[in-house]
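Undergrad: 3D model of this:
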Amino acid sequence: MLDLDKFYNKHIQEIQPYIPVDPTEELVKSSGVKSQDVIRLNANENPYGPVEGILNEIKTSDLSIYPDSLQRKLRSSLENYTGMNFSELVAGAGSDELIDLLFRSFVSVGDSIIDCEPTFGMYNFGARIIGAKIESVPRNNTWDVDIVGILSKVTPNTKMIFLASPNNPTGNLLNEKDLLEILKTRIIVVVDETYFEFAGVSLAKYVREYPNLIILRSFSKWAGIAGLRIGYMISNSKIIENIIKIKQPYNINVAAEIAAITILSNPELSLEKVGIMLKDKRKFESELSKVKGIKLFPSMGNFVLIEFLDFNSTDVYNELASNGIFVRKFSDTKLRKMLRFSIGTTNQMEILISILKKILKV
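TA: Predicted structure coming up:
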């Protein structure tokens, strides 16, 4: 029998997979509730979905032809939306693809990258795929990055530093002064601004001053098209040019491209839903801040991280799941007492608050 193992790269054989959220049908099976009663608050998705008219635009498009490999219309739309130049923009099949392309561009087996845990797991996953070493610098007790710790981990083999602003799952912004200090290392610095539209704060203005800065953004959260997989990168034209060289020729499918262009033609419609979610987040924080025995961390995203000091977080998670409400739990020991709650529709949040108060006996 052919021994396939000998063909694999050793680090691929040993890799631990990324753990994604389950689809709704699996949540139905595990909870016993009906599909229409499932409340997904575990993936920071936009429960309102995309703006009206997108499906009609997709239906009337020609799906029989390949999309434009150079993304001309899409990048022009992004140019108008971001205020950046056409040559400073490129789109990917979600920011996940762009992260993968960055690893292919800058990192080889045996190199190292730096991230700041707890944070988005795809940076770590991307490093494992390429066979790179991961230097994870723990955040402090307010979840800010440890500048001294980061700088102490920099070696000649360090190729990229990943930072998120707002950070997932903690919700805090990257301090501007901290970023500027890290950029002085002259190492590629990737700032993930997936939740930019919720925070309203961006560090993209430094792209032209620092050629080693890369900004990532997404349509999944604010625009409600996570299922279409589309995000984009902002950086200097040389980095963008090289990403275009190595990306899959038709990486953005026609449906995703049309959806993004339609959203960008009138972004205020999507931003209205963002405003509703932020209002509901404030109400959720206000209601839960009155509860003793838990700690809420201030968040600039569409989610809230809660530490259960006097309660068992696993019990809370299971009680919520039995009621059809699914939130995010973590294997990280630093987060073992915590759960992350995505912001749902106004009605979903009212149900969540009511059930959570019963669980916590408020």
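
Undergrad: going forward, measure contacts and count neighbours with C-alpha atoms only.
TA: Fine.

Undergrad: ok, which stretches of the stretch 201-350 of the chain are helices?
TA: Secondary structure of the stretch 201-350 of the chain (DSSP state H, counting those that start in this stretch): helices at 237-246, 254-265, 267-288, 313-322, 346-359.

Undergrad: of those helices, which is nearest L4?
TA: Taking C-alpha to C-alpha, helix 237-246 is the member of the helices of the stretch 201-350 of the chain nearest to L4, at 28.1 Å.

Undergrad: who touches that closest one?
TA: 70, 87-90, 101-102, 105, 233-234 (C-alpha atoms under 8 Å, 6 or more residues apart in numbering).

Undergrad: can you tell me which of the helices of the stretch 201-350 of the chain is most buried?
TA: A comparison of those by mean neighbour count, using mean count of other C-alpha atoms under 10 Å, puts helix 254-265 on top with a mean of 20.

Undergrad: show me what that helix packs onto, helices and strands only.
TA: Packed against helix 254-265 by the contact rule (3 or more C-alpha pairs under 8 Å, 6 or more residues apart in numbering; DSSP states H and E) you find helix 54-59, helix 72-82.

Undergrad: got the helices of the stretch 201-350 of the chain as CSV, with distance to I19 columns?
TA: Converted to CSV, the helices of the stretch 201-350 of the chain look like this (distance: least, C-alpha to C-alpha, whole Å):
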stretch, distance to I19
helix 237-246, 27
helix 254-265, 24
helix 267-288, 26
helix 313-322, 17
helix 346-359, 24
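
Undergrad: quick one more, to check against the first:
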Amino acid sequence: MEGKPILNQLSPYKQGKQTKEIQEEFGLSHIVKLASNENPYGYSKMVKERLSKELPEFNIYPDGYTGELRNALTDKLNVKENELIFGSGTEEIIQLICRSYLQPGLNVVVAAPTFPQYKHYALIEGASVKEIPTDTNGYHDMDRMLEAVDENTKIVWLCSPNNPTGSVIPKEDLHTFMSKCPDHVLVVYDEAYYEYMDKELDVHALSYINKFDNLITMRTFSKAYGLAGLRIGYGVANSNIITTLDKVRGPFNTTSIAQKAAITALEDQAFIKHTYVTNKHVKASFETFLDDIGWKYYDSQTNFLLIVTPTSGTEVFQYLLENGFIVRPGELLGIPGTVRITIGTEDDMKQLQKLLFMFHKEKTKVFE
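TA: Below is the predicted model of the structure:
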């Protein structure tokens, strides 16, 4: 039995080898995963303590309205209850947006490279995709993206900080874009790495919600909050957009344990500050190392760096894999000759630097 014809052109998500597989294949005792931009410092101890004492009743359906977390976020973000939607990570919200607004004959505009699920789910709904290359530094080309909008454009995806380049959209560029973007186009502003940004670069996208009826912004508890395994994220938009998305949302799409963990994680802003400060320090040290060996990298306001490699990204990936480090080769991201590396703990990054230095020396000899 066949599915939609478009599915013949798409591939299912294929995760990388798991830690145990790699350990057995290469005879390693320790593996460091730096491929998925997870928080290497785990998650708030408050979450662990509270869940150990107050586990939800697993035989009872979760609160489909996500009431407690909704109330916590309305207070923190200064938004209204009916301006929030929750999903199993922001990826589900991307699915909801595509399901709600797209159909054959319509199109979406995205940067390239960017988070691939924007394109993936748009194609599933029958829409066409206009990919606008980022500039040479990995920043969204906002002028060209605006030029690509036509009467059949339904969604523009903006990822800031952008995955996989790490760049942010300047405030003046976003304001200009929103002021000129036609009202029939939904602008999705994905802030998954919001907590890692330097605060002076914050565009305060939430303040635009009441100024522009065609904007939704998304954030997640998977990255800085360290709850990737629980899958919970949220979107903020005017009530009309939220009502539309709620019509296609499953009635119990976020679990009781994820809701409870997110509420507690939100309370522990000391953990978020520690994550931000430590990540910034370790990233700066890694950037200095890359400068010293002459490897270029993209500006990043995230917990990862996209690095230009002297050979194929796949070769660097394989070398690091055989030595116990999992990174993301750029060939899988549409950017050959790069690797995307999550910023790990200081000790892990020092060991990684030793390996990269050895690789660099070996490659330098080849070209001498």
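
Undergrad: list the TM-score for the superposed pair.
TA: Overlay of the two chains. TM-score (TM-score structural alignment, normalised by the length of structure 1): 0.92; 353 aligned residues with a C-alpha RMSD of 1.9 Å.

Undergrad: same list (the helices and strands packed on helix 254-265 of structure 1) but as CSV, adding distance to S220 of structure 1.
TA: CSV is the format used below for those (distance: least, C-alpha to C-alpha, whole Å):
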stretch, distance to S220 of structure 1
helix 54-59, 15
helix 72-82, 15
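
Undergrad: in JSON lines, list those helices along with distance to F219 of structure 1 and mean neighbour count.
TA: Shown next, in JSON lines, are these (distance: least, C-alpha to C-alpha, whole Å; neighbours: other C-alpha atoms under 10 Å):
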{"stretch": "helix 54-59", "distance to F219 of structure 1": "14", "mean neighbour count": "13"}
{"stretch": "helix 72-82", "distance to F219 of structure 1": "11", "mean neighbour count": "17"}
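
Undergrad: of those, which is nearest S218 of structure 1?
TA: helix 72-82 (11.6 Å).

Undergrad: and the helix or strand following the closest one, how far out from the chain middle?
TA: Next helix or strand after helix 72-82 of structure 1 toward the C-terminus (DSSP states H and E): strand 89-92. Counting by C-alpha atoms, centre = their mean, to the nearest Å, strand 89-92 of structure 1 is centred 16 Å from the centre of its parent chain.

Undergrad: give me the residues contacting strand 89-92 of structure 1.
TA: Strand 89-92 of structure 1 is contacted from outside by 71, 74-75, 78-79, 98, 230-235, 237, 240, 243-244, 251-252, using C-alpha under 8 Å, 6+ apart.

Undergrad: and it, how far from structure 2 on average?
TA: Compared with structure 2 after fitting, strand 89-92 of structure 1 deviates on average by 1.4 Å (mean C-alpha distance after the TM-score superposition for structure 1).

Undergrad: so where in structure 2 does that strand end up aligned?
TA: Strand 89-92 of structure 1 corresponds to residues 84-87 of structure 2 when matched by TM-score structural alignment.

Undergrad: what does stretch 248-257 of structure 1 give?
TA: Aligned using TM-score structural alignment, stretch 248-257 of structure 1 spans residues 250-259 in structure 2.

Undergrad: roughly how far does M160 of structure 1 sit from V137 of structure 1?
TA: Distance, M160 of structure 1 to V137 of structure 1, by C-alpha to C-alpha, to the nearest Å: 13 Å.

Undergrad: typo on my end, it should be S165 of structure 1
TA: According to C-alpha to C-alpha, S165 of structure 1 stands 16 Å off from V137 of structure 1.

Undergrad: who has more neighbours, these two?
TA: Set side by side, S165 of structure 1 and V137 show more neighbours around S165, with 24 against 20, by other C-alpha atoms under 10 Å.

Undergrad: now do the SS call for the residue positioned nearest the centre of structure 1.
TA: By C-alpha atoms, centre = their mean, structure 1 has its centre lying nearest to T194, at 5.1 Å. Using DSSP: H, G, I helix; E, B strand; the rest coil, the structure places T194 of structure 1 in coil.

Undergrad: quick one: the closest residue in space to it that isn't next to it in sequence from F311 of structure 1, how far?
TA: Spatial nearest neighbour of T194 of structure 1, excluding adjacent residues (C-alpha to C-alpha, 6 or more residues apart in numbering): R217 at 4.4 Å. R217 of structure 1 sits 36 Å away from F311 of structure 1, going by C-alpha to C-alpha.

Undergrad: the more surrounded of those two?
TA: R217 (23 against 14).

Undergrad: ok, that one - contacts?
TA: So R217 of structure 1 contacts 95, 192-196, 231-233 (C-alpha under 8 Å, 6+ apart).

Undergrad: quick one: which of the residues you listed is the most crowded by neighbours?
TA: When neighbours are taken as other C-alpha under 10 Å, the top entry among those is Y195 (28 neighbours).

Undergrad: show me what that one aligns to in structure 2.
TA: Match for Y195 of structure 1 (TM-score structural alignment): Y193.
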